[in-house]
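Trainee: coords please:
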Amino acid sequence: MKDYQKLEIMMYESKGFRKNKIMDIFECTLGDKVGFIKKDIYNFSSKYKRSRIEDGDANATLAVLKDRRDKDPEFFFDYQVDSEGRLKNLFWCDGQSRMDYQSFGDVVVFDSTYRMNRYKMPFVPFVGLNHHRQTTVFACGIVSDETVETYNWLLCTFLRAMCQKKPKSIITDSDNARIKAIRQTLPGTDHRVCSWHIEKNMKKHLHFSYLELFRSFIYEVCSCSVFESKWSSFVQKYQTNRNKEWLNRMYKKRRLWAAAFLCDKYFMGMRTNQRSESLNSRLHVHLDGFMSLFDLLQHYEVCVSDMRRRESELDTIASQSWPVTVTNSREIEKAVAHIFTFANFKLVQEQLHMVSTFDIGEVTLDGNCTRYRLISNVIPGREFYVEYTCLGSNSDIKCSCRKIQRDGIPCKHIFLVLSQAGVTEMPKCCVLQRMSKNAKAGLPSVRKSDLHVWTKRQSRYHELRSLGSELFDLVSGSDDRFAEVKDYLVGEIKRQKSSSKPANDAPAPDRGGSGSAPEPRAHALDPNVVVTKGAPKGRIKSFDEPPKPRLCSRCRQPGHDIRTCPDEPN
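Mentor: As a prediction, the model looks like this:
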């Protein structure tokens, strides 16, 4: 094997290619003149991987993170070690992830996955939904246990990395430790439990004949009093000794999963942690349970790079084209097509298609505000109220269905009123910037709380950076103001550099991790193999599923006894 071939193999290894794929690439390019066989690639790749972690897997991983921080001033990472000096918990996020969080961090999916490294340490990603309704990654963590203290540290570190900006909503599984940690660290954040986990457990504890009745608690919107009445009836009729404990637990957590308590919360239409599973499914490709933390980090970076490449492709398509209008509301639909991305436009278009299912029953005027009563011509007795205040560019419109507050998408009732009022442009109040094509146009940041102590210089630095970020967003839309601010900054920088008196004798702020991440320790031992709750093994059996019959070892037929079976084994 020649040196240049070894370099090519190392390059493909760093990009996450498997050995079989590397061999296929060489065979396609060089045919039968490769000069080595597949076993040579396996041996060289294994030797190369071992050489990268000669000083220890944990030390090699921390060295890579420190190198990323040196290259990316906004890269953030932090970690903990146990009493023996072994790596216990690890958290990191790069500059692009932190910028994405400023734009799309209103809803966060916080979940864990297992069997991804040789230490059995759970991998915990923080993910969300971008303006193309694709999975975007905000940060990642690797933990050694799943206790309340560990999740508290992980969430506090996440807030430090994101300049204390808390998400509006968060989605998790039904793990009690995670629920308690969120309640302590994010008290003002709306929280819901993944409905997929609820349905999975529901099939284990309930008979199939009343599964649909229980699903109505998860998905059908009603008042809280109606939910309590329906739940009491359900318990009286279907509770048994087998499911009594589970039903009691579900009732205590009802505000985290029942539609009656979540109908007014903002989750962008998400009910499950499928966004986290989307990232995990990508990570599980070419993944084995013996992967080191160093390899896991590189594998993660390859997956995230691919996700960002797809996002940039969709950004290019959205900026250069728009979909064809097909509904009867052509003018407003054309305006919507120029604002929303393709994925969000399809959802808006569905609402435009259903405008004809409602009629305006009554119109009431009150100064600048007009109140409309909308009556369904499909479902008798269903009606909604829309209030429209026409104030030119500052117009405001609200609907009693509150769809735009829940999902971020204007409803069919609003479009009917806009059509009745002769409006052909989309009011600004009906467009969330995170749904539009220019979702990343501005990234102002505002600090509202502080969970850690900074020096006086660091506090001033972060305050100026937050103010500067907001100012830059405001002036970037005007050529004159942009030139004015730019000239001022250039002149101020020159004046400060030419000044002989230093601004402060204190040390410069740590550019990695917003000045809040501690300087990494020199060494950390590799973590121990941990015992976690783990992922479920095999398929979960439902309540009424009969046990699998045993097969006779001779005739391979169910129900036979080998002692009386006349057939001979094959």
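
Trainee: going forward, measure contacts between C-alpha atoms and count neighbours the same way
Mentor: Fine.

Trainee: now the strands: where do they sit in this structure?
Mentor: Ranges of strands in the chain, per DSSP state E, are 76-81, 87-93, 107-110, 123-129, 135-142, 169-172, 190-193, 358-366, 369-376, 383-389, 396-399.

Trainee: adding mean neighbour count and distance to Thr327, write those out as JSON lines.
Mentor: Shown next, in JSON lines, are these (neighbours: other C-alpha atoms under 10 Å; distance: least, C-alpha to C-alpha, whole Å):
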{"stretch": "strand 76-81", "mean neighbour count": "23", "distance to Thr327": "47"}
{"stretch": "strand 87-93", "mean neighbour count": "23", "distance to Thr327": "43"}
{"stretch": "strand 107-110", "mean neighbour count": "25", "distance to Thr327": "31"}
{"stretch": "strand 123-129", "mean neighbour count": "24", "distance to Thr327": "27"}
{"stretch": "strand 135-142", "mean neighbour count": "24", "distance to Thr327": "29"}
{"stretch": "strand 169-172", "mean neighbour count": "24", "distance to Thr327": "33"}
{"stretch": "strand 190-193", "mean neighbour count": "24", "distance to Thr327": "35"}
{"stretch": "strand 358-366", "mean neighbour count": "13", "distance to Thr327": "15"}
{"stretch": "strand 369-376", "mean neighbour count": "19", "distance to Thr327": "19"}
{"stretch": "strand 383-389", "mean neighbour count": "19", "distance to Thr327": "22"}
{"stretch": "strand 396-399", "mean neighbour count": "20", "distance to Thr327": "22"}
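
Trainee: another for comparison:
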Amino acid sequence: MEVCKGQLHTIAGSSCGDSSHISIAVSSDVSSGDCSIENDASVTSPSLCPGAEEKDRKDTVVLKHLVCSCEGFNDVNDDNCSKVLKRRRTVSQRCGCKVKIVVKYMSEDRYFALSFVEEHNHPLASASGRQFLRANREMTLGLRNIVFDGAKVNIGGNKVFNFAKEMMGGYSNVGATLRDFRNLNHYLKCYVGEKDGQMMIEKFKVMTETCEPFYYAYDVDSAGHLTKLFGTDAIGQRNFEIYGAAVSFDATFDTNKQGNYNINKLYNLIFAPFTGVDKNDKCVTFASCLLSQESVADYSWEWDVGVPASFSSLNGLVASKHGLCIWHILQTFPVKLGNHLCKETYFMEKMKIYICSSNIDIDEFERGWEAVIKELKLEGNKWLADIYEIRSSWIPTFFRDEPMFGLMHTTSRQRNKIARLDHETTSSILTTVLTRFIEDYAADLFMRTLFYKVQEEIFASCVDMKIKRMSEEVEGVIHLEIKDVKVKDKLFKVSVSLNHAVFSCKKFVMCGIVCRHAFCGLKQLGVTKIPRSLVLNCWMKIADSGTSSNSVALNRLDYVHRTIRQLNIDLVNHDGEVVEFPKKDYIAAMVGEKPLGELTVFVPKVCKNKGNYFKRLICEREKSVMKSKKRI
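Mentor: Sure, this is the predicted structure:
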């Protein structure tokens, strides 16, 4: 039987009592030797695999064998079997099946079916098992996109396969098996290999050429392995220009174990972002850095190389202060002092009165700390003495004069979409509690999250405040001493006028919000609007309405994104011929082409940031674990 290029011929026959139809189609690319032999929708036999082939001097396939996937037998090496090795038990489908098709080249566009053996020596697949045959399995472009999108958010092949099953309505409708999903996910991660670091740097170079505000810097060790990487874009620099009055630089508590989709190893790099708080009281990122070690040299490199180039042309970073996380220190108290002292006595309750309060003075904190330590006879505890020596780095009362603006909790703050919050505030009317005073003005001035905080202070100024002493008005200024019913043994001093207010709690300096004591004083003067000197620009609804070079670049970037989305919609709606997209070309389009030539930047090494065992205090928990020879 002769077969021409592009033509499809069907051979019908029966095998082992079951009928099957085999279609022979010759590809237009004869030199590639792709004479595709496909089964129709009712196929029950195993797939046909390419076998031996012959080519002429012009590299044209003149003879091609296609055999059953069960052809031949497994090679068994007796030498390996004699050795005592732990091997995985496997099965084989090879049973010496003789089914084959031999196609011979006749002329430029004609082939001849030289031989056809159709009798199988094994049972064919059942109706429920047809979905597992190779001929009926294919990772389509849609399934590849699902695997790729899942890999970007660190979702493995198992969960992606279950998600595809729910979308398709069952496992049999997916068109691929779990192993196919795992293989593609594995191939996606291994595609880059050791060229991951080089590809990342080259991608950043392209981003620098296409987006002028984008900036990056990196450093390698003596062997060429990536050790430091700093980056910021137009969005981050625009956020810094608007909300950069106070910046928090806080490395993650644990190493970054998630990695990226093109990272084939877990590098455990330290992720250190520069963050701030926007008008929605949510965290925004200005820049970020990946470090291999938490050392002075690494952090100095970030501040000397990355920060000046990124922020010096904008507001600039004037001064900085180092602060420790109070939450982690409080979590260490039971470990260092024991559960009996911290959970079965009043020790922690008494300590938190002085540790967690920002309304007390430094002298008051020191007297309270010493009183609690002396009461429980803990003067000889070395750990308490050590953390007391560094009290200026973690006690809130030492930060009362610093403009923190809520930065103590930026890395633990919930990440929300700013656009959604803006829409919810502008498209809704905030509910006010009071029918007078300045609450309506605050609702028009602040976003919803900030308004709720200001509303709480306004309400407390009318309910919880008691004026103990008020002076006569002198040049438009009155002085008050106010008692807060929720703070024991404390009087707050407030000096207010129609245009300004000064208060001893210093909440405005630390958080950027007018406190309840100031609102109580403003109410006595009959003020109906918050003084402009007590409203920060970054908290207002119109904070990001200004125009800068970065905002112009951001608008251009939005235009490009809209154009790409429209092109994507047009391509989806286009009823054209579907072209095959090989797996290798697909991954290259998604991840990027592999760099050519010699590598100059290698993947980072796995870093270890565990504290030095011989330079830190060992708690009782670690001692008991080491004694029992168990890992933590």
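
Trainee: thinking again about what came up before, I'd like the strands of the first structure as CSV, with distance to Ile179 of the first structure appended.
Mentor: Output for these, formatted as CSV (distance: least, C-alpha to C-alpha, whole Å):
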stretch, distance to Ile179 of the first structure
strand 76-81, 22
strand 87-93, 19
strand 107-110, 11
strand 123-129, 15
strand 135-142, 17
strand 169-172, 8
strand 190-193, 8
strand 358-366, 41
strand 369-376, 40
strand 383-389, 35
strand 396-399, 32
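
Trainee: out of those, nearest to Leu489 of the first structure?
Mentor: Comparison of the strands of the first structure against Leu489 of the first structure by C-alpha to C-alpha identifies strand 76-81 as nearest, at 26.7 Å.

Trainee: alignment lookup: Leu421 of the second structure to the first structure.
Mentor: Leu421 of the second structure maps onto Leu314 of the first structure when the alignment is built from TM-score structural alignment.

Trainee: same deal with Lys529 of the second structure?
Mentor: In the first structure, the residue matched to Lys529 of the second structure (TM-score structural alignment) is Glu425.

Trainee: pretty sure that match contacts Ile332?
Mentor: Yes - applying C-alpha atoms under 8 Å, one finds Glu425 of the first structure in contact with Ile332, separated by 5.9 Å.

Trainee: comparing these two, which shows the higher neighbour count?
Mentor: Ranked by neighbour count (other C-alpha atoms under 10 Å), Glu425 of the first structure and Ile332 place Ile332 first, with 20 against 13.

Trainee: you'd agree the more buried one is up against Val423?
Mentor: Yes - between Ile332 of the first structure and Val423 a contact is recorded at 7.5 Å, counting by C-alpha under 8 Å.

Trainee: does Val81 of the first structure touch Asp526 like I think?
Mentor: No - using C-alpha under 8 Å, Val81 of the first structure makes no contact with Asp526, being 9.7 Å away.

Trainee: shared neighbours, these two?
Mentor: By C-alpha atoms under 8 Å, 6 or more residues apart in numbering, Val81 of the first structure and Asp526 have these common neighbours: Leu87.

Trainee: re the thing from before, just give me the neighbour total for the residue lying closest to the match of Leu421 of the second structure once chain neighbours are set aside.
Mentor: Spatial nearest neighbour of Leu314 of the first structure, excluding adjacent residues (C-alpha to C-alpha, 6 or more residues apart in numbering): His132 at 7.4 Å. For His132 of the first structure, the count of nearby residues is 22 (other C-alpha under 10 Å).

Trainee: give the aligned equivalent of His132 of the first structure in the second structure.
Mentor: The alignment partner of His132 of the first structure in the second structure, by TM-score structural alignment, is Asn280.

Trainee: okay, helices next: where are they in the stretch 1-150 of the first structure?
Mentor: Under the criterion DSSP state H, counting those that start in this stretch, the stretch 1-150 of the first structure contains helices at 3-14, 19-30, 38-52, 57-71, 95-104, 148-161.

Trainee: what helices and strands are in contact with the first one?
Mentor: Secondary structure elements in contact with helix 3-14 of the first structure, counted by 3 or more C-alpha pairs under 8 Å, 6 or more residues apart in numbering; DSSP states H and E, are helix 38-52.

Trainee: what does the fourth one give?
Mentor: Contacts of helix 57-71 of the first structure with other secondary structure elements, assessed using 3+ C-alpha pairs under 8 Å, 6+ apart, are made with helix 293-320.

Trainee: same question for the second one.
Mentor: On a contact count with 3+ C-alpha pairs under 8 Å, 6+ apart, helix 19-30 of the first structure meets helix 38-52.

Trainee: can you give me the buried ones in the helix it packs on?
Mentor: Applying a neighbour-count criterion of 16 or more other C-alpha atoms under 10 Å, one finds Ile41, Ser45, Lys49 buried in helix 38-52 of the first structure.
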